[in-house]
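Engineer: missing the sequence, but the structure's below:
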């Protein structure tokens, strides 16, 4: 994974800051490419395990169809209201399906950690409910670009 970036180094997050930020946010925006090349952007819940971003997607969605055809994806997680508070991370790479699709809960060792993290984050427990409509995608990012404008000197903020 590449976390270096040419522009905005002054506002770039450290790997530890990225981990804390991604661990604390609830919603990401997933960008895929449609069959005609047009982008498709959709919000989604996710978990970050320190290495990969795990997306729990409806299998009957445009996003799922796009990623089956072309696994390239960009994901944006951001936060902040005022300019000086803005922070975020863009992760890009290939999204790969993990486990059964749709997921009904068959044992899958690789999904133990993301399902536990997801259940705690969104359902307040350790048990992941399976509805037979969603499945897991794992994005191990090739690149991460990040920013935290709170790091900028006040004189550089509008």
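Structural biologist: Everything's here; your move. Treat the numbers as computed from the prediction; the structure is a model and nothing was measured.

Engineer: alpha carbons only for contacts and neighbour counts from here, please
Structural biologist: Will do.

Engineer: past the longest strand seen in the chain, which element shows up next along the chain?
Structural biologist: Ranked by residue count and defined by DSSP state E, the top strand of the chain is strand 87-98. As assigned by DSSP states H and E, the chain's next helix or strand after strand 87-98 is helix 112-118.

Engineer: for comparison:
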């Protein structure tokens, strides 16, 4: 078995990893043809991930022009602990304010430690709805996933 095969995460490991992590780095293609890289909070969504961003942001403009992105999620502070996922994805840009509001609620619940579907206080729901009017939702559907978990090498390289 190749080293590449040894460190690849299983589907279950990918699911757990996506649930554990908090920040994605999203690469889009800017108007000058160069990559534009930006960190975002996210939540697992179907076979991919979802988030929101300001509709006037550079990444939003880039995705309206070319709805493809590469997403990196990684952690580990020494070689033997490096783990990560690189996702090439088609991106759906969501502009429906009610859907964007729900996406904002899902993000807020995740980062506040609430369970999906728990009641949202009216004041918070109102705040998120106001934010949603300025934002778009982004749904990343993977076309290719590459993963690595160097801890599977048990200290041998």
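Structural biologist: Received, thanks. This is a predicted model, so every value here is computed, not measured.

Engineer: overlay them and tell me the TM-score.
Structural biologist: Scored against TM-score structural alignment, normalised by the length of the second structure, the superposed chains reach a TM-score of 0.82; 144 aligned residues with a Cα RMSD of 2.2 Å.

Engineer: what's the matching range in the second structure for the longest strand of the first structure?
Structural biologist: Using TM-score structural alignment, strand 87-98 of the first structure corresponds to residues 83-94 of the second structure.

Engineer: and the matching stretch against the first structure, how far off on average?
Structural biologist: Average distance, stretch 83-94 of the second structure versus aligned residues of the first structure after superposition (mean Cα distance after the TM-score superposition for the first structure): 0.9 Å.

Engineer: show me how far that stretch is from its chain's centre.
Structural biologist: Between the centre of stretch 83-94 of the second structure and the centre of its chain there are 7 Å (Cα atoms, centre = their mean, to the nearest Å).

Engineer: show me what counts as buried in it.
Structural biologist: Burial within stretch 83-94 of the second structure, assessed by neighbour count using 16 or more other Cα atoms under 10 Å, is assigned to 83-94.

Engineer: and for stretch 68-83 of the first structure?
Structural biologist: Buried, per 16+ other Cα under 10 Å, within stretch 68-83 of the first structure: 71-78.

Engineer: what do we get in the first structure for residue 17 of the second structure?
Structural biologist: So residue 17 of the second structure corresponds to residue 21, using TM-score structural alignment.

Engineer: just the strands in the first structure please.
Structural biologist: According to DSSP E, the strands that the first structure contains are 27-33, 39-48, 53-58, 72-79, 87-98, 134-139, 143-148.

Engineer: coming back round to it: who touches the match of strand 87-98 of the first structure?
Structural biologist: 14, 63-64, 67-76, 100, 136-151 (Cα atoms under 8 Å, 6 or more residues apart in numbering).

Engineer: so what's residue 55 of the first structure up against?
Structural biologist: Contacts of residue 55 of the first structure (Cα under 8 Å, 6+ apart): 44-47, 136-139.

Engineer: overlap between these and the second structure?
Structural biologist: Checking the contacts of residue 55 of the first structure against the second structure (both residues aligned by TM-score structural alignment, their matches' Cα atoms under 8 Å), the contacts still present are 44-47, 136-138.

Engineer: please tell me how far the aligned partner of residue 31 of the first structure in the second structure sits from residue 78 of the second structure.
Structural biologist: Aligned counterpart of residue 31 of the first structure in the second structure: residue 27 (TM-score structural alignment). Distance from residue 27 of the second structure to residue 78 of the second structure, counting by Cα to Cα, to the nearest Å: 24 Å.

Engineer: isn't residue 38 of the second structure up against residue 23?
Structural biologist: No: judged on Cα atoms under 8 Å, residue 38 of the second structure makes no contact with residue 23 at a distance of 10.1 Å.

Engineer: contacts only, for residue 53 of the second structure.
Structural biologist: 60, 135-138.

Engineer: now list the buried members of the residues you listed.
Structural biologist: 60, 135-138.

Engineer: distance to residue 111 of the second structure added to the residues you listed, as CSV?
Structural biologist: Converted to CSV, those look like this (distance: Cα to Cα, whole Å):
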residue, distance to residue 111 of the second structure
60, 22
135, 18
136, 19
137, 17
138, 17
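
Engineer: next up, the contacts around the counterpart of residue 45 of the first structure in the second structure.
Structural biologist: Aligned counterpart of residue 45 of the first structure in the second structure: residue 41 (TM-score structural alignment). Residue 41 of the second structure makes contact with 22-24, 51, 107, according to Cα under 8 Å, 6+ apart.
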